[in-house]
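> Sequence plus predicted model, see below.
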Amino acid sequence: MANDAVAGNALRVAPAQPGATDDPVRGVLAAFTKDLIKGVDETLVAFLAAEVDSLTEIDAAMGAFAATARDCVLAGGKRVRPTFAYWGWRGAVGGEEPMCSVLPALSALELLHTFALVHDDVMDASDTRRGMPTAHRAAAARHRAAGHSGDPDRYGEAVAVLIGDLCMVWADRLMSHAAVPAERLLDVRRCYDQMRVETVAGQFLDVLGENDAGNWTVDRALRVARYKTASYTVQRPLLFGACLAGTDADDPLIAAYTRYGLAVGEAFQLRDDLLGVYGDPETTGKPAGDDLRTGKPTALLMLARQLADPAQRRVLDRAGSVTTARDVDRLADVVRDTGAAARVERMIADRVTEALAALGTAPIDETARTALTGLATAATARRA
């Protein structure tokens, strides 16, 4: 990396950047962390090229499988988790430290993210991701095209599970390449392991909620948001970055990151809940209304049930059993009419306010404070 511009003058821009791009997250990340994202992508490309070559030596089919896993990792995305981890690290070390020593660890979070996405798509039976067929659907299509025996859908799911597993192993392997003291890397691994445990906990609660919706509540939906999304999207990546910097557990910065990360992470998931119902498929890369088709007990749907009058409740009770676009649109209208969507917007705004308050007195590098201030808004006001 020739220079670390993300730590200097590149941050002397207004965080919001209205009109710079259709997606505020991409606008902020492009302005604030261009070198970081370039570094993460280059690290992933080089690492994955060697891994695919190694697996190709086992068998040509294994090489093709590994290449598919690689393509899942490199298929786009905003690199949100490495970005928050970077600013967690930068906020602790200041603006002079070059980031090359921690790039492998930051990049490993993108492999962990791919593991979670691929498995989540199998559990949700999703057809598309980022506008393309999901890993299990693509594998099933290749099975059919090749004329293989057996059930193509079961084959596709099995391949996707293995892709996710491989990405988890790759994440561990890449993290070990970070040029930090061995003792510190052990602390980083403890934070990373806690992130993974909390992600699995949140994912299990998410699955349970879909199968026990009658006993679900707004509080439990927010608990899913806290562990499935907030932990591994914002809060733990920030703490991961602080661990990379060698920050002590009792440092006030840890408390500030914890408070900020929980607030922004929950707001991030609440925005996802709204996008899952009202998002533009051309922008989100996923069909609108999937959460209503499956009856997924998000905070949005739970609030709608709580606020609904008897007639609205009868319509909402159909969530999970509708199939036509017209019925989904009707459900979405009723959710809005209950006031639930507006309530969720207020919840997002309240959490962003809480996050910025946490940053206000934090002992943090000023460049990082500026970036995290912009990211708090951008990550929760996005359209994809």
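Received it, and whenever you're ready, just let me know what you need.

> Could you use CA atoms for every contact and neighbour count after this?
Fine.

> count of neighbours near Asp248?
Under the neighbour criterion other Cα atoms under 10 Å, Asp248 is assigned a count of 12.

> what secondary structure does it sit in?
Assigned with DSSP: H, G, I helix; E, B strand; the rest coil, Asp248 falls in the coil class.

> Look up how far Tyr257 lies from it.
Asp248 is 13 Å from Tyr257, where distance means Cα to Cα, to the nearest Å.

> now do Pro133
Separation of Pro133 from Tyr257 (Cα to Cα): 36 Å.

> The two: who's more crowded?
When neighbours are counted by other Cα under 10 Å, Tyr257 comes out ahead of the other of Pro133 and Tyr257, with 25 against 16.

> What residues does Gly76 make contact with?
The contact partners of Gly76, taken as Cα atoms under 8 Å, 6 or more residues apart in numbering, are Arg130.

> Using the three-state scheme, assign it.
On the three-state scheme (three-state DSSP), Gly76 is labelled coil.

> Mind jotting down where the helices sit in the stretch 51-200 of the chain?
60-73, 80-93, 103-124, 135-146, 152-175, 182-211 (DSSP state H, counting those that start in this stretch).

> Second structure follows, compare the two:
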Amino acid sequence: MVAVPTTDQSIDAAVHLHVEDVLAAYLSERRSELPELAATFARAVDHLTDFALRGGKRLRPTFAWWGWRAAGGDADGPLARTVLRTVSALELIQACALVHDDIMDASELRRGHPTVHVRFTEAHRAGGWLGEPERFGAAAAILLGDLALAWADDLFESAALEPAMRAAAREPWQAMRAEMFAGQYLDVLAQAEGDESQERALGVARLKTAAYTVERPLHLGVALAGADQGVVDAVRAFGTDLGVAFQLRDDVLGVYGDTEVTGKPAGDDLREGKRTLLVAIGLAYAERDGRHADAQLLRGALGDPDLTPRTIEQVRELMVEVGAVAELERRIERLTSSALAALDTAGLAEPGVTRLAELAVTATRRDR
């Protein structure tokens, strides 16, 4: 195990390393427990382990850790390791969400590597097995995503929390899981219905990303520290606005991001038919300006698996010309400002409050 750091300069890197250390040990332990008859499944679990440990910003446990610190948690105290083990479980929630999301979006790359369902599809094809390779790949990935969720709960419960801490932490933990699935459903429903409203796009951003990326991890952290309801409310307000801003930055990167940096193909959000806020604003502004042919170009690009680089570039130019990108940037700035204002009212302790403010800037100005 890595040492629990005691300096603010080293703590984020050490939290990252500690989370990966916990995950590697836990996944190895659980794999070894699988019965002998499930040896082939154990080898499949290796794909989940590789996915969970390869890359990732570890934002969720980092926000949870700094929530705990800001609400009075002592990095030098006896509870620090237990808290780090608890918040490490957030990464398995993330693994579940990403594996399932990639299936639903038919994504081929994640973090610069083939997605889990693509790996199993290729294994089926290479083995000359019976049935449809794609169907097998999806089925295997669904099961591994479900396993990640189950093991996230197990890891959460395995942390040696005091009864009062466990009871306080259980509320955000349970709410986070339900909100994540609700947001994912709203996302696929918006694609199916062709919903172009900004309200739906914001609702998806709030539930699918903001809740389980920032709001609930922060809620979990301050709950573990025994924060009162006033602190919880202020932190959740900070987390909600910041989490939505984080998703809006992701929306920009989904269209304009560099594949070498993001690890996903250029224009992937368009191919997947994502009804993001950027798309909703782009359509509304194109129609407002009488650019109906351009609006139809954008609608036609959504969900087109054969989208060409030329069409992607046309859509990019259109979004800039009608002012959709500039408007989204303004909203990101407003949400970040309102988040920081909420943070100021929370009555949190240093150095946690300063680090959370710094994370807010990092999360909304990133390039991946």
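That came in fine, so what should we check first? Note that the structure is a prediction, hence the values are computed from the model and not measured.

> In TSV: the helices of the stretch 51-200 of the first structure, plus mean neighbour count and distance to Thr43 of the first structure.
What follows is the helices of the stretch 51-200 of the first structure, written out as TSV (neighbours: other Cα atoms under 10 Å; distance: least, Cα to Cα, whole Å):
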stretch	mean neighbour count	distance to Thr43 of the first structure
helix 60-73	19	12
helix 80-93	26	12
helix 103-124	23	7
helix 135-146	19	23
helix 152-175	20	9
helix 182-211	17	19
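
> and Ala379 of the first structure, which of those helices is closest to it?
Closest of the helices of the stretch 51-200 of the first structure to Ala379 of the first structure is helix 80-93, at 8.3 Å (criterion: Cα to Cα).

> Could you work out which of the helices of the stretch 51-200 of the first structure reaches nearest to Ala30 of the first structure?
The nearest among the helices of the stretch 51-200 of the first structure, by Cα to Cα, is helix 80-93 at 11.1 Å.

> so where in the second structure does that closest one end up aligned?
Mapped onto the second structure using TM-score structural alignment, helix 80-93 of the first structure covers residues 59-72.

> How far away from the center of its chain is stretch 143-152 of the first structure?
32 Å (Cα atoms, centre = their mean, to the nearest Å).

> Can you get me the start-to-end distance on that stretch?
End-to-end distance (Cα to Cα), stretch 143-152 of the first structure: 6 Å.

> Using the centroid of the second structure, identify the residue furthest from it.
Going by Cα atoms, centre = their mean, the residue of the second structure most distant from its centre is Gly290, 36.3 Å out.

> now the aligned partner of it in the first structure: how far from Gly8 of the first structure?
In the first structure, the residue matched to Gly290 of the second structure (TM-score structural alignment) is Pro310. Distance of Pro310 of the first structure to Gly8 of the first structure, given as Cα to Cα: 57 Å.

> now do Ala225 of the first structure
For Ala225 of the first structure, the distance to Gly8 of the first structure - Cα to Cα - is 34 Å.

> mind listing what the closest residue to Ala308 of the first structure other than its chain neighbours touches?
Using Cα to Cα, 6 or more residues apart in numbering and skipping residues adjacent in sequence, the residue nearest Ala308 of the first structure is Thr338, 5.4 Å away. Residues in contact with Thr338 of the first structure (Cα under 8 Å, 6+ apart) are 304, 307-309, 312.
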